[in-house]
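In: 3D model of this:
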Amino acid sequence: MHAVPLMSFAACGGLLALAQAAQAQVQAPALPDVTVRSTLVQSPLDYAPASVTLVDGDRLRDRQWQVNLSEALSTTPGLLLQNRQNYAQDLQLSIRGHGARSMFGVRGVQILVDGIPSTMPDGQGQANNIDLQSVERIEVLRGPYSTLYGNASGGVINAYTARGEGSPRIDSSFAMGSNGQKRLGLKAQGERQGVGYVVSASRFLTDGYRPQSAADKNLFNARLDTDSGPDSHLMMVVNHVEVTAQDPGGATPAEWAADPRFVAKGPMDFNMRKSMRQAQAGLGYDVRVDGRNALRLMVYAGQRRITQYQSTPVASQTPPTSAGGVIDMARDYGGMDLRWAHDTQALSQPLSLVLGLSANVVKEDRQGYNNFLGSQLGVQGALRRDERNTLGNADPYLQASWAFAPQWKLDAGLRWSHVKVDSDDRYITPTNGNDSGDTRFRRWLPMLSVQRALDERTHVYASAGGGMETPTFNELSYRPGGLPGLNFGLQAATSTSLELGLRQRLAGELLRGQWSAALFHTDTDNEIVAADNTGGRATYRNAGRTRRQGLELGANLQLARQWQLNAALTVLDATLRDGFCDSKGGCIAAGKRIAGTARTQAALGLDWRPHADWRVGADWRHVGAIAANDSNSVEAPGYGVLGLSAGYTRQWGPWKLDVFARIDNLADKQYVGSVIVNESNGRYYEAAPGRQWMAGLSASYQF
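Out: The predicted model follows:
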């Protein structure tokens, strides 16, 4: 990997020279500024002190299902986002190798929707409540700056619902495709008597690519905006999502090679499945106090209910310390973020300050039951676990942004992250003692970034930060070796990150847009890794040191007037610097690749618009081999897949009709779509579908 930085600098230099040559051909009007909202001190994208990718809502929706983030974020550098084809387990998501260990849900990455965290205080998140039908944009923030969001070593995904403006409009959409996939959508938006509104509802159904993988997802999202005064703004958001999904589990490499649709006997016998229902509401208030001071308050509350039937063997539920094979969980959660912004000067140069407090709490009732009654499998049986858990954090933070010289800017920030976990065990028997307990995780999280403008369109920056990634409550739930009680000996992983980046805007007649490059390096202590995985129970321990380093390249370019190019390349070296041993005495040597990571990934999207009404596109995605376990004895093979799409739009007075179609995996390749890291039975592989088709239409009416 030592050669990679040198090659990366050479590549960056070569691209910079080519871009400057293309830009010098013809000078066109300046490109519009795009404001980044994910930085606490908002700034134009050119001046953002971090690696950040913006994807607007129209691009997210164009010729897509509008169901999964994986559809339209593939050209985001550093982001490995794979659709498991399993709606019981959410997407497989990691940024720069952080979060790769997750067997389900999202770890190591903060997800927020309209300022409301979709990541709980313990760092466990989910993305299935993001309504792509009504989203205005998604920002993906990577690297040291993300430490200012607290418990997130890898990065931040911020989704923003569009604000209703203009005359009322109604949009309806329908799409269908392979494997019984169907999606219905309806959206109303506009502004009336000073109140802007966007109200959206959708339903997605699928039979699934594999047996035991059908799903039904219903989503409702609404946003209301009003200016409550000349210098104040009020926003309210409401979101409801309900998912019922079967779970086919994974397959061994041999089973997958023989039949990609293979499903093991356990998930079928136990009818492995999951149901989830979540409702939440948030209120945001912004007020400009005077020309130098502004306040912002966001408060939110919600409820989440999950019932999950696993395929844990009956024999594995015999020990008195077993939690059974059914998870029944109810969560009440809420929080707030209070922020004061102040504009001033230091040494006669502009200085922006942000001081804030973020606090969140989760009250969780969790029960576990056997997944059998007598000889009947896949039903709720005897109670085996009952506890009341409280997760919370209270984090003050400060950021300063100082343009201390005409071509220079300094950004610095500090956050005190304090995460607490309390568990009150209510299932106490003569053979299962009181497992109550509590633990705390605390750390100062600093960030520093310096950037310089080489010219009006080219900026370089260097940044550093210290991060923390706590174990999630699910990772604390079981102790290695089958011991009773929660795993409160598990420590938080701490990291130090460095980044060097370059960002340039091009404004030539034949080449317009933006491209960026970043070199990154992260050292982590107390990396959280799997200690054991038997009987459907994963336990975790702290390993020693790990290192993640690599290169990211990204481009969003307009070629001439009819072609649009989006491209991304990521090279990642994610390895163990220290070896470790699991609870059974199996040891992993230093130098092994971190499980769940790929060394290379690339994406290329090309759109052609021969006419204002027509658009034709091709997209190609490559993911290198992914280590499926800590020993690296199994790797999911790398792959490259090609997709084609087309769309036609026609306007008739107030009516607008859009017809579209796409084909994915055009060559009908057999490949592994995602891996279940360290799966105990060796069933690591979750198969991706072969050639898939979809077609749909949308109609809108402007009043």
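In: can we go C-alpha only for contacts and neighbour counts from here?
Out: Noted.
In: hang on, isn't D573 packed against R548?
Out: Yes: assessed by CA atoms under 8 Å, D573 is found in contact with R548 at 5.6 Å.
In: Could you name the helices and strands sitting against the longest strand seen in the chain?
Out: Assignment by DSSP state E gives strand 383-405 as the longest strand of the chain. Helices and strands touching strand 383-405, by 3 or more CA pairs under 8 Å, 6 or more residues apart in numbering; DSSP states H and E, are strand 349-369, strand 408-425.
In: which other helices and strands contact the first one?
Out: This means strand 349-369. Applying 3+ CA pairs under 8 Å, 6+ apart, one finds that strand 349-369 makes contact with strand 326-346, strand 383-405.
In: Tell me the buried residues in that strand?
Out: Neighbour-count burial for strand 349-369, counted by 16 or more other CA atoms under 10 Å, picks out 351-369.
In: If I take that strand and strand 383-405, what angle do their directions form?
Out: On the basis of axes from the mean of the first three to the mean of the last three CA atoms, to 10 degrees, strand 349-369 is oriented at 170 degrees to strand 383-405.
In: Now do strand 349-369 against strand 326-346, angle only.
Out: Strand 349-369 runs at 170 degrees relative to strand 326-346, counting by the same axes, to 10 degrees.
In: try the shortest one
Out: For strand 408-425 and strand 326-346, the angle between their directions (the same axes, to 10 degrees) works out to 150 degrees.
In: for L40, what are its contacts?
Out: L40 makes contact with V354, Q399 under the criterion CA atoms under 8 Å, 6 or more residues apart in numbering.
In: my guess is it is in a strand, correct?
Out: No: using DSSP: H, G, I helix; E, B strand; the rest coil, the assignment for L40 is coil, not a strand.
In: longest helix anywhere in this protein?
Out: helix 3-25 (DSSP state H).
In: Next, the second sequence, to be compared with the first:
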Amino acid sequence: MLRLTPLARHCALASAVLLPSLAQAQNTPTPPAPIERLPTVQVQAARVAQVADIDLPASLTTVWVDEDRTGPLAQLSEALNGIPGVVARDRQNYAQDTQLSIRGFGARSTFGVRGVRVLVDGVPATMPDGQGQLSHASLLSAQRVEVLRGPFSALYGNSSGGVVQVWSADGAEGDPWRLRLDTGSDNTLSAGAQLRGVEGPIRYNVAANHFRTDGWRDHSQARRESVNARLGTDVGGGQLDLVLNYFDAPDAQDPLGLTRAQVRENPRQATAVATQYNTRKSVRQAQAGLVFTRTEGAQTWRAMGYAGQRSVEQYLAIPPAPQLNSPLHAGGVIDLDGDYGGLDARWAWHGDWAGRPLDVVIGANADRQQQDRRGYENFVGDQVGIKGRLRRDQSDRVENVDQFAQAWWQWAPRWSLLLGVRHSTVRFRSNDHYITAGNPDDSGSRRYEATTPVAGVVFRASDAWRLYASAGRGFETPTFNELGYRADGQAGLALDLSAARSRNLEVGSKWHGQNGAQVEAALFRADTDDELAVASNSGGRSTYRNIGRTRRQGAEASYVQPLGAQADLSLAYTWLEATVRDPYALCAAAGCNTVTAGSRLPGVPRQQWNARVQYRPGPWQWAAEVVASSDTVVNDLATERAPGYALLNLELSRRWTTAQGTLRAFARIDNALDQRYIGSVIVNDGNQRFFEPGPDRRYNVGLQWQWAP
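Out: Prediction:
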């Protein structure tokens, strides 16, 4: 395989981007752009609404979720494949959320989503401490998914290494209703219904889905129920939207990770202790959000409030001995029950300054999560895998208060500037209610504060071509899960953990042709101080530490090309080098080793490729895609790694239009060549069970019926 140096790779990437643009510029002379005002915009944090993506100094990809998608639509990862810089791994384990990272941020997370901000219809799915989840985001009701990478992510606040936003379609006259049924390998079934349209003054989009599977691996059965609704109406001279979400996933089995030897023996097996302790997780969440937007002349007001409740119960494979031998042990059952909510208010003004278009937004938001955290032994007598005695009882509260401002100015016919700043204050407080002779009062608090400025400039080289550069700062506090256990094994929270702080740079090029062709590329670098990393990960317990400086740098490129009226081709490539810059000691019972400067950060593949070709002759649709990844280091010392892989996926569908509606049948084959591969990894697992194997060849078929009500 040909290997390029980083400099050669960057030059090749730049050539691939610039040559088509230069050719376009040479063939079509572009007169100087006249001084004209762009359409009125609504400015949001890190996004200038109604200004085309090409005119923003940021890497922003929009994935449209149309009715022609195949697959069960059970996880957001189905829509995130093929986006440069994004790793969205289906773990084949519904007890754990999709493994999501953006440009290496969030790759170390062993549970949930952290380091990346997630929002659904403008309502945060990431808590004030930076811990988030994707499980309640519905692809059945979604219209589009937006993914923001680079410096401007910091305008979304704490732990914004990237931003994922899911937007539901607004109901409109003539929108169809639909029923959808999908079934496939491993006794997987997904059945859903979506009702969308207008009834009197109410615009509605309501989607309900039932999903169940036996799982590809042993001990991985799961069931999920979800309901998502967006209801809108015009009131008070503005638009009022009510967003509702309900999600229930009871007793999803957790097969745990496997060692390399276990993968070779049988990749479908579950670790023995998974069945012995019946490792499983139950999640239930309900939330509501209310958004009011009003535009009057040059001003726009937006106010949003939301509230929700989330409960989690998880059974771990921790043996009774360590629980009995340590009075400080928190047990083998995690029981979380909490409420959360927040407010967001912003004001935008659209006008001129020095005769040039100017848009300004000023706003503030406050979010709060109150959580009761209890721990229980996972045994009673000789029986394991059941809830036993109480071993932990505390009330945790985290809240943030942020202020932000942003300005976009087209200061010359070919130049525009986007500036922003956000000030964030995050407060943690824990009150211990489990106090014994051997377990003292572990109450404590910690406050983190940061100001994160960002700036970007765009040069309009031609009507089709833009060049941009941006820079900014970001910060990432520990989450409550990371503060929950001290690395030295003593009682109390890890309140000595510092927030990680990053400096981000990006330069890029965007070329959008009139026929729908697009070529985009970016070079980026993020230097982080006080990087948060796993200190230990054993027996269901992860502890964390600050390890010093790290660097994430690389290149992204994407290419979209229509192939006539009935076909199109899309390509995406990511090269990412994530490394440690300061050496540090890594100590265990067997002694200490040094992680040297230049070592790769675990969980981050160096290269990713994605290619998709789609052909739509008449009512038929065929598609083929190739998804490939290089190897992934799984621990800090790089003694183990998951090998790279390349997978082929195939799709076929047929549409029939009748007077009663439209019927669509579809089929998909994942991993058509039946490759063995590691789908995801568990970073720094203390039992050496780093690997979560991906499935062999899998099939699914489905029917979708759409009609006008």
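In: re the thing from before, only the buried residues of the longest helix of structure 1, if you could.
Out: Judged by neighbour count using 16+ other CA under 10 Å, the buried positions of helix 3-25 of structure 1 are V4, S8, C12, L16, A19, Q20, A22, Q23.
In: The next helix or strand after that helix vs structure 2, average offset?
Out: Later in the chain than helix 3-25 of structure 1, the nearest helix or strand by DSSP states H and E is strand 35-36. Compared with structure 2 after the fit, strand 35-36 of structure 1 shows a mean deviation of 10.0 Å (mean CA distance after the TM-score superposition for structure 1).
In: Spell out which helix or strand contains V571 of structure 1, please.
Out: V571 of structure 1 belongs to strand 563-576 when assigned by DSSP H and E.
In: which bit of structure 2 covers that strand?
Out: The alignment of strand 563-576 of structure 1 onto structure 2 (TM-score structural alignment) spans residues 567-580.
In: For the matching stretch, give me the average deviation versus structure 1.
Out: Counting by mean CA distance after the TM-score superposition for structure 1, stretch 567-580 of structure 2 comes out at 0.8 Å.
In: Structure 2: helices as residue ranges?
Out: In structure 2, helices defined by DSSP H lie at 6-27, 77-80, 260-265, 272-276, 320-325, 480-483, listed in chain order.
In: May I see the buried residues of the last one?
Out: Across helix 480-483 of structure 2, burial judged by 16+ other CA under 10 Å covers F480, N481, E482, L483.
In: what do we get in structure 1 for the last one?
Out: For L483 of structure 2, the aligned position in structure 1 is L476, judged by TM-score structural alignment.
In: Test my guess that that match contacts A492.
Out: No: between L476 of structure 1 and A492 there is no contact under CA under 8 Å: 11.1 Å.
In: Can you tell me what A618 of structure 1 aligns to in structure 2?
Out: By TM-score structural alignment, A618 of structure 1 lines up with A624 in structure 2.
In: In this structure its match contacts L647, no?
Out: No: A624 of structure 2 is not in contact with L647 according to CA under 8 Å; the separation is 10.6 Å.
In: Just give me the closest of the buried residues of helix 3-25 of structure 1 to R599 of structure 1.
Out: Closest to R599 of structure 1 out of those is V4 (11.9 Å), distances taken as CA to CA.
In: How about the contacts made by the closest one?
Out: V4 of structure 1 sits in contact with G550, L551, where contact means CA under 8 Å, 6+ apart.
In: Counterpart of it over in structure 2?
Out: With TM-score structural alignment as the criterion, V4 of structure 1 matches P6.
In: Quick one: neighbours of the counterpart of G548 of structure 2 in structure 1, just the number.
Out: In structure 1, the residue matched to G548 of structure 2 (TM-score structural alignment) is G544. When neighbours are defined as other CA atoms under 10 Å, G544 of structure 1 has 18 of them.
In: ok, residues contacting stretch 443-457 of structure 1?
Out: 46-47, 49-50, 144-145, 147-148, 150, 407-418, 459-468, 504-506.
In: picking that back up, tell me which of the helices of structure 2 sits nearest to L244 of structure 2.
Out: With CA to CA, the closest approach to L244 of structure 2 among the helices of structure 2 belongs to helix 77-80: 21.4 Å.
In: so the closest one aligns onto which residues of structure 1?
Out: Under TM-score structural alignment, helix 77-80 of structure 2 corresponds to residues 70-73 of structure 1.
In: Go through the matching stretch and flag the buried ones.
Out: For stretch 70-73 of structure 1, a neighbour-count test (16+ other CA under 10 Å) marks S70, E71, A72, L73 as buried.
In: Alright, I will stop here.
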